[in-house]
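Novice: The sequence isn't on hand, but the structure is:
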């Protein structure tokens, strides 16, 4: 199971907040997350507030967290890291 300090568990969901340097970068991160989510057929809840992204993952069909949530979380971490350089 993948775990990272950026993600916090709350019940059957893991959450992460990302603050991008600007709105354009925040949207680029969301677009990259969308590509990975489509590839995995697993879609996060994303709340966009200017340059702040609130992300939540759970597997609704399974009634909680699965390996798929942690797999997408790892990919999201990579995307965020790529946009910070």
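Specialist: Yes, it's here. For clarity, every value in this text was computed on a predicted model and none was experimentally measured. Numbers count the residues shown, from 1 in each chain.
Novice: can we go C-alpha only for contacts and neighbour counts from here?
Specialist: Noted.
Novice: what separates residue 18 from residue 78, distance-wise?
Specialist: In this view, residue 18 and residue 78 are 12 Å apart by C-alpha to C-alpha, to the nearest Å.
Novice: higher neighbour count, these two?
Specialist: Shown here are residue 18 and residue 78; by other C-alpha atoms under 10 Å, residue 18 has more neighbours (16 against 13).
Novice: Next one for the comparison:
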């Protein structure tokens, strides 16, 4: 069973919003190759956590939604993955 998210951590997630009961954010890149590289890095981190986001990619935009399916709501696991995703994006944006 997953834990409820730490609200302080949730509020520190820059750019993430709650949408339809999920953590949601759209990430925009310079081109498709950069967007795909981001997806690859996120997939590696998500796999390590055994947590898998809903996402879509159209050209330079990657949209990610996070929810813990077994719980039917956002949990601490989602917040932690969102933080890692933000770190990856911020590193790529430098």
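Specialist: Yes, it's here. Owing to the predicted nature of the structure, the values given are computational and were not obtained by experimental measurement.
Novice: and residue 88 of structure 2, how many residues sit next to it?
Specialist: Applying other C-alpha under 10 Å, I find that residue 88 of structure 2 has 16 neighbouring residues.
Novice: before we move on, which element is the alignment partner in structure 1 of it in?
Specialist: Using TM-score structural alignment, the partner of residue 88 of structure 2 in structure 1 is residue 79. In the assignment (DSSP states H and E), residue 79 of structure 1 maps to helix 67-83.
Novice: now do residue 50 of structure 2
Specialist: Per DSSP H and E, there is no helix or strand for residue 50 of structure 2.
Novice: How much space separates the aligned residue in structure 1 for it from residue 48 of structure 1?
Specialist: The alignment partner of residue 50 of structure 2 in structure 1, by TM-score structural alignment, is residue 41. Note on residue 41 of structure 1: its distance to residue 48 of structure 1, by C-alpha to C-alpha, is 21 Å.
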